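A.B. asks: no sequence on hand, only this structure:
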């Protein structure tokens, strides 16, 4: 059964993502049907850190510090060759994932109160969610469809700070990685 609710998000939440526009054609239809973040306006992405700080705390000083943190990291290429799963979740697996992990670690080290996924998981696994809250039959169908779209590659040259206003996610600011 599909979760059509965006109620898992709270007004004022923020997150840091890397957009993967090269995946949109392959995943858009599935994400719009089976990923609440897509229905709330989040593009195809790999999460760097969610939740980040409340939007009331993402002032000019924090954004300047984010710019500094991300400016220390080089842009990189990702390749998505296959799918992976968590219970009820289908995702595209990025490789290499080390640059994504380093971005997450850098932000979490600077803002230790912003633990990845609220500290719910001991290991952060970079991924691009395609479907969430679905049974294996649905995930099998999506994975079979996506197999013809892979591999795909994407250049990561920035990290976006997204904020949720209670109805939709919007871009608050984008931070360049070093070329």
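C.D. replies: Looks like it came in fine. No experiment lies behind these values; they were computed from the predicted model shown.

A.B. asks: please make it C-alpha for all contacts and neighbour counts, starting now.
C.D. replies: Will do.

A.B. asks: longest strand anywhere in the protein?
C.D. replies: strand 76-86 (DSSP state E).

A.B. asks: for the residue nearest the centre of the chain, which residues are in contact?
C.D. replies: Note on the chain: the residue nearest the mean C-alpha position is residue 47, at 2.5 Å, using CA atoms, centre = their mean. Listed by CA atoms under 8 Å, 6 or more residues apart in numbering, the contact partners of residue 47 are 15, 16, 17, 18, 126, 127, 128.

A.B. asks: try this one next to it:
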């Protein structure tokens, strides 16, 4: 098990897939399975890593962004694989998620999405990794009864990810 110093994530939960992603998380490292019922293992990352210790002013900024963002709908249906083997579901449409990520990244330029490692940040739900017999086809077969997922994006969660300490720190409703 790799010990994590912990990091925060601004995310959109995907409750419909949480059982699947929670099981896959447990398969790889059970220390990242949360006992917090509000914690969404299945999520679309908006901004991560975010601030380790946000100030009240930082929280106010996210509050204002959420209040200015209308809730919206998206569909998760298309299973794809990133070049590094990460199997994921893409959101369609993804423009509102991209806009929300850009808005948050502009408000917190010291926290570029994924630490600035990727040029084009694709809104997605991580499902698994292509290793040890896991393929996009096996994941698609496992998830066939659940797809497509119609997602109403109506909140942003501040998640904390750390071994044996994954939980939601705060949540904001979109308008």
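C.D. replies: In hand now; what should we look at? All values reported here derive from a predicted model rather than from experimental measurement.

A.B. asks: most neighbours of all the contacts of residue 47 of structure 1, which one?
C.D. replies: The residue in the contacts of residue 47 of structure 1 with the most neighbours, by other CA atoms under 10 Å, is residue 16 (27 neighbours).

A.B. asks: and the equivalent of that residue over in structure 2, how far from residue 68 of structure 2?
C.D. replies: Using TM-score structural alignment, the partner of residue 16 of structure 1 in structure 2 is residue 10. To residue 68 of structure 2, residue 10 of structure 2 is 16 Å away according to CA to CA, to the nearest Å.

A.B. asks: now the farthest one out in structure 2, which residue is it?
C.D. replies: In terms of distance from the mean C-alpha position of structure 2, residue 133 ranks first, at 24.4 Å (CA atoms, centre = their mean).

A.B. asks: which residue in structure 1 lines up with it?
C.D. replies: That one, residue 133 of structure 2, aligns with residue 137 by TM-score structural alignment.

A.B. asks: does that match count as helix, strand or coil?
C.D. replies: helix (DSSP: H, G, I helix; E, B strand; the rest coil).

A.B. asks: quick check: it vs residue 82 of structure 1, distance?
C.D. replies: With CA to CA as the criterion, residue 137 of structure 1 and residue 82 of structure 1 are 18 Å apart.

A.B. asks: same deal with residue 166 of structure 1?
C.D. replies: 33 Å.

A.B. asks: next, the buried residues of whichever strand or helix holds residue 19 of structure 2.
C.D. replies: Assessed by DSSP states H and E, residue 19 of structure 2 sits inside helix 18-29. Using 16 or more other CA atoms under 10 Å as the burial criterion, the residues of helix 18-29 of structure 2 that qualify are 18, 20, 21, 22, 24, 25.

A.B. asks: wait, isn't the fifth one in contact with residue 128?
C.D. replies: Yes - the pair formed by residue 24 of structure 2 and residue 128 meets the contact definition of CA atoms under 8 Å, at 6.7 Å.

A.B. asks: where do the strands sit along structure 2?
C.D. replies: 7-13, 43-47, 72-81, 86-92, 124-129, 149-153, 155-161, 167-173.

A.B. asks: surely residue 149 of structure 1 meets residue 26?
C.D. replies: Yes - between residue 149 of structure 1 and residue 26 there is a contact at 6.1 Å, judged by CA under 8 Å.

A.B. asks: can you get me the start-to-end distance on stretch 82-99 of structure 2?
C.D. replies: 21 Å.

A.B. asks: just how off-centre is it within its chain?
C.D. replies: Put simply, stretch 82-99 of structure 2 sits 10 Å off its chain's centre (CA atoms, centre = their mean, to the nearest Å).
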